[in-house]
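S.K.: Give the three-dimensional model of this entry:
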Amino acid sequence: MKECKEVATPTATNCLMGVDEVGQQVDSTKYRGLIDSLLYLTASRLHIQFSVCLCAMFQSNPNESHFKVAKRILKYLKGTTNVGFWYPSASNIILSGFSDSNYARCKLDRKSTNGRCHLLGSCLISWNSKKQACVAFSIAGAGYILFGHACAQII
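M.R.: Below is the predicted model:
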């Protein structure tokens, strides 16, 4: 992986992992070791937590497609070794928030995944990405659930 090509995101936007994936089985010990190392790394690199937890769901029976997604996280980490947060001193302290959700993205339980971030001026102060606790029956429903969570975080 030292000579691998870097990628811009830890998970591809078209990545739909499921238990019914076709492909060759991989060594589960090797896969678990990789996932354990990535889980340890999430303590300092919180932005990979969603992708790592997505891969961790398939530790009992991994196959090539799951291993490929886990290796993509390593490719992302290789390209972000110098990335960090910078909080400049400025007089612009406007609180703003952004949120987005995808409707029924998870193939296993059809729940939506949502994400949000909050900025104070140009500084990131809070972010979150998780699967919704309930199933939304429409795109608007998924958005309303996310909006409620985002407003609660700001308050």
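S.K.: C-alpha only now, for contacts and for neighbours.
M.R.: Noted.
S.K.: just the strands in this structure please.
M.R.: With DSSP state E as the criterion, the chain has strands at 95-102, 113-120, 123-131.
S.K.: could you redo the ones you listed as a markdown table and give each row mean neighbour count?
M.R.: Listed next are those as a markdown table, based on neighbours: other CA atoms under 10 Å:
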| stretch | mean neighbour count |
| --- | --- |
| strand 95-102 | 16 |
| strand 113-120 | 19 |
| strand 123-131 | 15 |
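S.K.: nearest to Gly143, of those?
M.R.: strand 95-102 (6.3 Å; CA to CA).
S.K.: chain center to that closest one, what's the gap?
M.R.: Relative to its chain's centre, strand 95-102 lies at 15 Å (CA atoms, centre = their mean, to the nearest Å).
S.K.: Who are the packing partners of it?
M.R.: strand 113-120, helix 139-154 (3 or more CA pairs under 8 Å, 6 or more residues apart in numbering; DSSP states H and E).
S.K.: what do you get if the cut-off is 10 Å, keeping everything else the same?
M.R.: strand 113-120, strand 123-131, helix 139-154 (3 or more CA pairs under 10 Å, 6 or more residues apart in numbering; DSSP states H and E).
S.K.: Specify the angle between it and strand 123-131 in degrees.
M.R.: Between strand 95-102 and strand 123-131, the angle comes out at 20 degrees (axes from the mean of the first three to the mean of the last three CA atoms, to 10 degrees).
S.K.: Proceed likewise with the subsequent sequence, for comparison:
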Amino acid sequence: MMGKISFFLGLQISQNARGIFIKQSKYALESIKKYGFESCDPVDTPMVEKSKLDEDREGKAVDPSHYRGMIGTLLYLKASRPDLKFAICMCARYQARPTEKHVYAVKMIFRYLRGTVNWGLWYPKDSSVALTA
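M.R.: Have a look, this model is predicted:
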């Protein structure tokens, strides 16, 4: 018989008598280091409240491949971090012609991630959640 799973497709899985916890802190820490955010100050939210992210035709263009790399890295974290989904998807809309404004928004997500690196999903064993088809 197989033992308890602890790592699967980049997801760190912890099981105990009370439930299952899924996180991606290892991947998050590697991503923070890869893009140079290991010494940044964390922020409380992944996006500025009432942020008006738009196409920004007047803004200074930045390297699209670097921007896409950061977005792709963050998209993979959505598997265990629903708190990041909205902000990441807002930034992902502007991959064709990103500007400094868009990069600032992505950096904000990384700063938020820096302060919440150990967050994840908790599935309690005795919950009243019922799956229906």
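S.K.: Need the TM-score between these chains.
M.R.: Laid over one another, the chains give 0.61 as their TM-score (TM-score structural alignment, normalised by the length of structure 2), with 93 aligned residues with a CA RMSD of 2.2 Å.
S.K.: quick revisit: with Leu38 of structure 1 as the reference, name the closest of the strands of structure 1.
M.R.: strand 123-131 (17.2 Å).
S.K.: contacts for stretch 14-33 of structure 1?
M.R.: Applying CA atoms under 10 Å, 6 or more residues apart in numbering, the external contacts of stretch 14-33 of structure 1 come out as 34-39, 54-67, 69-71, 105-108.
S.K.: again, only using 7 Å
M.R.: 59-65, 67, 107-108 (CA atoms under 7 Å, 6 or more residues apart in numbering).
S.K.: which ones are touching the counterpart of Arg45 of structure 1 in structure 2?
M.R.: Using TM-score structural alignment, the partner of Arg45 of structure 1 in structure 2 is Arg81. The contact partners of Arg81 of structure 2, by CA under 7 Å, 6+ apart, come to Gly120.
S.K.: Distance check, the most centrally placed residue in structure 1 against Ser89 of structure 1.
M.R.: Residue closest to the average C-alpha location in structure 1 (CA atoms, centre = their mean): Phe50, at 3.0 Å. According to CA to CA, to the nearest Å, Phe50 of structure 1 stands 31 Å off from Ser89 of structure 1.
S.K.: what does the helix of greatest length in structure 2 correspond to over in structure 1?
M.R.: The helix spanning the most residues in structure 2, taking DSSP state H as the definition, is helix 100-115. With TM-score structural alignment applied, helix 100-115 of structure 2 matches the range 64-79 in structure 1.
S.K.: List of residues touching the matching stretch?
M.R.: By CA under 7 Å, 6+ apart, stretch 64-79 of structure 1 touches 4-11, 23-26, 31, 55.
S.K.: what would the strands of structure 1 look like in JSON lines with distance to Thr80 of structure 1?
M.R.: What follows is the strands of structure 1, written out as JSON lines (distance: least, CA to CA, whole Å):
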{"stretch": "strand 95-102", "distance to Thr80 of structure 1": "23"}
{"stretch": "strand 113-120", "distance to Thr80 of structure 1": "19"}
{"stretch": "strand 123-131", "distance to Thr80 of structure 1": "17"}
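S.K.: among these, which is nearest Ala140 of structure 1?
M.R.: strand 95-102 (9.8 Å).
S.K.: Contacts made by the closest one with the rest, please.
M.R.: Contacts for strand 95-102 of structure 1 (CA under 7 Å, 6+ apart): 112-121, 142-143, 146.
S.K.: so that strand versus helix 139-154, what angle?
M.R.: Using the same axes, to 10 degrees: strand 95-102 of structure 1 against helix 139-154 is 150 degrees.
S.K.: Tabulate the helices and strands packed on strand 95-102 of structure 1 (CSV), appending distance to Gly18 of structure 1.
M.R.: Compiled in CSV, those are given as follows (distance: least, CA to CA, whole Å):
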stretch, distance to Gly18 of structure 1
strand 113-120, 15
strand 123-131, 15
helix 139-154, 21
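S.K.: Nice, that's everything, thank you.
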